[in-house]
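> okay, here's the prediction I keep looking at, along with the sequence it came from:
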Amino acid sequence: MNGKFEFSTEERDETLNILNKLKSEIGHLLVPGDEEKLHEIIMRSLCQNELSRNSFGHNPILLCFQTALIAVEEIGLRRDAVIAILLNPGVQGGFLSLDDVRGMFGDSVAGILHGLKRIAELYSKNPVVESENFRNLLLSFAEDMRVILIMIADRVNLMRQIRDAENGGVKRNVSEEAAYLYAPLAHKLGLYKLKSELEDLSLKYLEHDAYYLIKDKLNATKKSRDAYIAGFIGPIEEKLTAAGLKFHMKGRTKSIHSIWQKMKKQKCGFEGIYDLFAIRIILDSPVEKEKMQCWQAYSIVTDMYMPNPKRLRDWLSVPKSNGYESLHITVLGPDNKWVEVQIRTDRMDEIAEKGVAAHWRYKGVKSETGLDEWLANIRSILEHNGDNLQVMDQFKMDLYEDEVYVFSPKGDLFKFPKGATVLDFAYHIHSKVGNSCTGARISGKIVSLREQLRSGDQVEIVTSAVQKPKQEWLNIVKTSRAKSKIRLALKETQVKEGLFAKEMIERKFRNRKIELDESAMTRMVKKLGFRETSEFYRHVSDGTLDINTVVDKYLEILQRDSNQGDVPVSADGYTLQNEVLPQGMDDVLVIDRNLKGIDYQLARCCQPIYGDSIFGFVTVSGGIKVHREDCPNAAELRKRFGYRIVRAKWSGKGSSLYSITLRVVGNDDIGIVNNLTSIISKDEKLTLRSISIDSDDGLFRGNLVVMLDDTSRLENLLKKLRMVKGVKLVERI
């Protein structure tokens, strides 16, 4: 370690200030001896110089205190979580064991630290959550809800602290991850304030110009906006007071991120966004009168201003699965401007601000949130799904969904994401019900299993003993739970069909006294047009492919081998036959763990060739597109789909020919084109595929499409072309 770790004066003062705030908030919850033990551990780590600053130069102790304060004040966590946060540097540094923590502070603190340690081990490999470690990250989250909440608090703190950081690459990675993982998690857990802050800060660091454009516009219109809000709420306050209600009101401007999303969605400027703010009426109401007083306030507001019935959201009667309760209405205010009004009580408001953690303060009062079921669902998906990318897509899909509420025939209430179908409902009841579902009866009417659920529906599933899960069902269902169960059922069916078909083929071969050769069998499957053996067996099993056709094709291949004197070889020789490769390609693309035989293609947008720095992008179909690191689309792919990026490199030698396009600009002189083409034609390892030339004002601009084998030959070609008299620019595009 370089030099002794020391606090600056400012860091020491801020740490002591936060410590006093923490003691005033949770001091009464500490067990005797907690404070002394914590002080001793922190001082020991300082004295033994066991700590170091992070990549942004931040003090780890101060960061922990800042995170702990966010966890307490803005989320509502208490003693165990705070102690775990403050001990985390010691556990991560290896000078404090989990057994020591368990002995001094209990199993709960040690359990939280275990989850945090697993996550830190993932981040030591790479600061961005990639597909390969996303599964482990979710498993760590799913072990204890507080691990998720602490990680959200930690990310909010880090995003606040890196405002002036110079480490641009890491700052971008941290911001992208905050946007695509932590903000949706905060949303799911009801931490709407922190979710908005993460989104706004991510936008600020990733799209600086857009952020400040909206911020400046909001500042410029603040005075008129405040005046409008005051004029809007004044009459409402008078009516609510006259009705004897205790309340307070506040106006809230929508987040910069949400305004930016609206601008992009509606394809308009800032001035085209009208619902820039919302009014919140927060009632001081006893629990038994909450609903009555909220609807009373609703009646008063809608008597004064015309409501939009399509924009009524009733989360009083049936709260969201994260516990959110509120009435949302949109009314037409003065100057014909639409204004959103939210009506809730103090208790509901605290749950809306602090999310799931606030329920612990109100045990017994609608404290069941459905989040335990959600986490159990994550665990189930992780156990039964082998594809990390599918897990991530399903997980993200579940985070931001609106909800519909439907009933079983017995009157039980179920919540589903908007767009869920009858088939989702069937799989929610039981896997066997889902696997045999043919439709449903809703309000006495028979509907198909594709029918989308609507709030208030009473759903009775119709089943059939002969029904089986189908591949296309994956496109019908909306919930990750149903998708996971369908994939599991399809795998089981595939295995059964494969065994049955294989047994049929082997029996037929034995009856006709034909010896089975695996390599010939593999080639025969490809010749019949099947990419996967499992697909071939499925067609044999369901009778789509006649078994006699299989035998005839197999004998035809054996006959051809015999005529050509071929010697049968191992099936290993055919592992790459299903690749989508350029003709003549014999280079091996090694992706991550030296995997070969991967279905990949070279991206047309950047035309990578052997020797280029490359990365892989996993497409929706499961194949991999290989892009250059400097591809014009690389930044957008990393930003929006960072979890689909895989590392890639070339292996072997560049003996295949790749197509590249060169842009040439030069003086429009006689013979210059001949000079360019002659350079290419003289090199036997180069092939000119096409040339297009435009001439304008004494300059010519042209594109040359050339076939070559690697970047070294490309560099030599560029040097030669740039030396041609009259050529001003030669570049690869």
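Looks like it came in fine. The structure displayed is predicted, hence computed values, not measured ones. Numbers count the residues shown, from 1 in each chain.

> CA only for contacts and neighbour counts going forward, please
OK.

> what is the burial count for residue 326?
Other residues lying near residue 326 total 24 when counted by other CA atoms under 10 Å.

> C-terminal to the biggest helix by length in the chain, which secondary structure element comes first?
Using DSSP state H, we find that the single longest helix of the chain is helix 208-242. Toward the C-terminal end, the helix or strand that comes next after helix 208-242 (DSSP states H and E) is strand 247-253.

> take the one below as the second:
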Amino acid sequence: MLRQYELVEKVLEYDPDADEAMLNRAYVYTVQKHGTQKRASGDPYFSHPVEVAGLMTDLKLDQATIITALLHDTVEDTLATIEDIEAHFGPEVARLVDGVTKLSKIEAMPENERAAENLRKFLLAMSEDIRVLLVKLADRLHNMRTLHFIKSPEKRQRIARETMDIYAPLAERVGMYEYMREMQALAFRELEPEGYATINTRLEQLRSQDGGQVDAIALKVKQRLAEAGLKVEVSGREKHPFSIWHKMAERHVSFEQVTDIMAFRVLTDTEEDCYCALGVLHTTWQALPGKFKDYISTPKTNGYRSIHTALMYENSMRVEVQIRTREMHRRNEFGLAAHWAYKQDGKADGQVAWLRDLIEIVEQSHDAEELLEHTRLAIYQDRIFAFTPKGALFQLPKGATAVDFAFAVHTNLGLATAGAKINGRHMPLRTALANGDVVEIIKNPHAAPQLSWLGFVVTGKARAAIRRSVRLKEHAEVAAIGSKLFDEIAIRVPARIGKKAIRAAIERLGMDEPDDLMFAIGAAKISDREVMEALVPGCTAGIEEDEHWARRERAVSIRGLTPGVAFELAACCHPVPGDRIVGIRRKGETVLVHAIDCLELASGVDSDWIDLAWGSRSVGALGQLSVTLYDRPGTLAEMAGIFAQNNANVTSLAQSQLDHPFTTYDIEIEVQDVVHLNRILSALRASDAVAQAERQ
């Protein structure tokens, strides 16, 4: 742990204009506030913020960031307040501390919701000032270094998993590769201890067998480049255990089958020398096809620049080589921090264009599970490059489609997408893009995202926008059904219902807008009786509980048939009481009863239609539904609960289609009439578990 004078001296070395007195005050403040608090390791708690501040000085960050690192836990873990910090250290530090403070108020939430809410607030804070992210990454890195002191295995696993899923990818996305690699290594050791130990043992065996082979190859590469007149530095290393484990899992191979365990780095003086070095290496050793990537001419979204290639070295040994200038290397290893040194103001710009996508995902995600899913998609993907017809470049994850491209250009373009041309040819929207594709999106102002698009889009931004659009459309449909049902309810109320009565009812029910009431009625979240009472208090007194939705024996009668003529309800359209119906006479004098909008009728039937109507005794029939659920635990139970709440008896259920992330079921239910059936459909469509619900 850095002593007070050591920390201050480190800052003054690279920032002579720093306020020495304020740095000293911040150090003393955190020591006093944390007092006798201890960490799980037994060390004084203030040692943690001091270590985090030390990590920030290694990155040569500005004074406000160093002070923020020193104070980042004081609001959560001591009696300090943001107002107190602002009074002592100014509004800039107070704002940064507020952004980094761990959000203890939401610790009582379920794990997924807690993680999502932390992430939501964290991303929003980081979008305003990227230094929030830099301090948070250093905070997480030091916590991972001391993770083994935590006694609870469950807590260690949770922290390690969160680090692997969120913080390591974020470090990679801002180009802080040293942080990323160490986080991955520490999380891997906790999550897969046997795998970690096995790979380390194999690497030790490899070292003993090779006898300094890494150094020998590095020396030979340097000599060859020197012969070509290039002044370079060459270093080599074995790949990290997690990187090897990831390759083994991705390729389904054993340790012995991973051939590219060694990696080498060539540092040059100029960008031109990078390409000269590449030419020398490719003419000296065979280049492996498909392994060349030029991130100098086309940098990654985090600003990373380097040339990557792979060579077939002697004895069929594969080695990876990265070529970059010394300045590129400095910026690559420290990433965004190299751009936000003490002379910068901390405002995010084009260096983190991907951050804007994350913020849009935060705004459009519906719940915790969606937010975590979409964010992980956005921060942890390999990239391809595609162009608009005007030459604008967009980076997308591998497997991205024309729809992903449309949403990357602009959310409004994605919402209006009707088709796509790829390299001048009309192609399906689900077509995966390749590097260098020119993509033209065909717009239609009346177009709307389709639920089926979720089956092929890969970006979190596209998935979040599509789900939101589909939800809004379904909400409008449910509210429209609710409006029709409201009209039926209003007729039964012994008073004239005007706008004032509706507004009063909305207030009595604790709602804000008429649309809220119509949606609640359509989604079966409120009963007819409750609506009537809200409209005219006391009007239901003495009225027996409405039995309209109770299950009864199915008894169907049809008007319009000759007495004694037998009839059947058509299996193609499954009419229920309340549908407009017609009859078709079949051989044997039986009449088949169809709903008037049945496709079988539209396809042309030779027999004449018979105008029919439901008899007054018609109560109950079998309704046929097709329901598509999101493929996650609990959705089937939630659907069953909706049927139970609406007094619908399920007589048959069969899985008809499995297309991850969806599962579709064909369902037969007992309903009283078409109003009952529509109410059930509305309730299904209003559920987060249901992607689509249709009558068959």
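Thanks, I have it. Treat the numbers as computed from the prediction; the structure is a model and nothing was measured.

> next, the TM-score between them, please.
Once superposed, the chains reach a TM-score of 0.68 (TM-score structural alignment, normalised by the length of the second structure), with 538 aligned residues with a CA RMSD of 4.3 Å.

> coming back round to it: now do the longest helix of the first structure: which elements does it pack against?
On a contact count with 3 or more CA pairs under 8 Å, 6 or more residues apart in numbering; DSSP states H and E, helix 208-242 of the first structure meets helix 192-206, helix 256-266, helix 290-304.

> now the helices for the stretch 401-550 of the second structure?
402-409, 411-415, 460-491, 499-508, 514-522, 528-535 (DSSP state H, counting those that start in this stretch).

> which residues of the first structure does the first one align to?
Under TM-score structural alignment, the counterpart of helix 402-409 of the second structure in the first structure spans residues 422-429.

> need the helices for the stretch 551-696 of the second structure, in chain order.
Under DSSP H, counting those that start in this stretch, the stretch 551-696 of the second structure gives helices at 599-602, 635-645, 674-685.

> repeat for the stretch 251-400 of the second structure
271-284, 326-334, 336-339, 353-364, 368-379.

> and the contacts of the first one?
Think helix 271-284 of the second structure. Outside helix 271-284 of the second structure, the residues that touch it by CA atoms under 8 Å, 6 or more residues apart in numbering are 221, 224, 225, 228, 230, 267, 268, 307, 311, 323, 324, 325.

> and for the shortest one?
By CA under 8 Å, 6+ apart, the residues outside helix 336-339 of the second structure that reach it are 59, 61, 134, 174, 175, 176, 302, 303, 330, 331, 351.

> average distance between it and the first structure?
Its aligned residues in the first structure lie a mean 1.3 Å from helix 336-339 of the second structure after superposition (mean CA distance after the TM-score superposition for the first structure).

> if we can go back for a sec, most tightly surrounded among the helices and strands packed on helix 208-242 of the first structure?
helix 192-206 (a mean of 21; mean count of other CA atoms under 10 Å).

> gap between the two ends of stretch 530-548 of the second structure?
14 Å (CA to CA, to the nearest Å).

> what of stretch 684-692 of the second structure?
From start residue to end residue, stretch 684-692 of the second structure stretches across 8 Å - CA to CA.

> element containing residue 96 of the second structure?
Here residue 96 of the second structure is assigned to helix 91-100, by DSSP H and E.

> just put the helices of the stretch 401-550 of the second structure in CSV and tack on mean neighbour count.
Formatted as CSV, the helices of the stretch 401-550 of the second structure follow (neighbours: other CA atoms under 10 Å):
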stretch, mean neighbour count
helix 402-409, 24
helix 411-415, 20
helix 460-491, 19
helix 499-508, 16
helix 514-522, 22
helix 528-535, 19
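
> nearest to residue 438 of the second structure among these would be which one?
helix 402-409 (10.2 Å; CA to CA).

> the closest one to helix 353-364, inter-axis angle?
Helix 402-409 of the second structure runs at 100 degrees relative to helix 353-364, counting by axes from the mean of the first three to the mean of the last three CA atoms, to 10 degrees.

> nearest to residue 27 of the second structure among the contacts of helix 336-339 of the second structure?
residue 61 (16.3 Å).

> any idea what that closest one is structurally, helix, strand or coil?
coil (DSSP: H, G, I helix; E, B strand; the rest coil).

> surely it meets residue 340?
Yes. Counting by CA atoms under 8 Å, residue 61 of the second structure touches residue 340, with 6.9 Å between them.

> tell me which of the two has more neighbours.
Set residue 61 of the second structure next to residue 340 and count neighbours by other CA under 10 Å: residue 61 wins out with 25 against 20.

> what does residue 206 of the second structure correspond to in the first structure?
Aligned partner of residue 206 of the second structure by TM-score structural alignment: residue 221.

> can you check residue 145 of the second structure too?
In the first structure, residue 145 of the second structure lands on residue 160 (TM-score structural alignment).

> just residue 320 of the second structure next, same as before
Checking TM-score structural alignment: residue 320 of the second structure goes with residue 340.

> list the residues that contact its match.
275, 277, 278, 279, 328, 329, 330, 331.

> just give the closest residue to residue 141 of the first structure, not the sequence neighbours.
residue 148 (5.2 Å; CA to CA, 6 or more residues apart in numbering).
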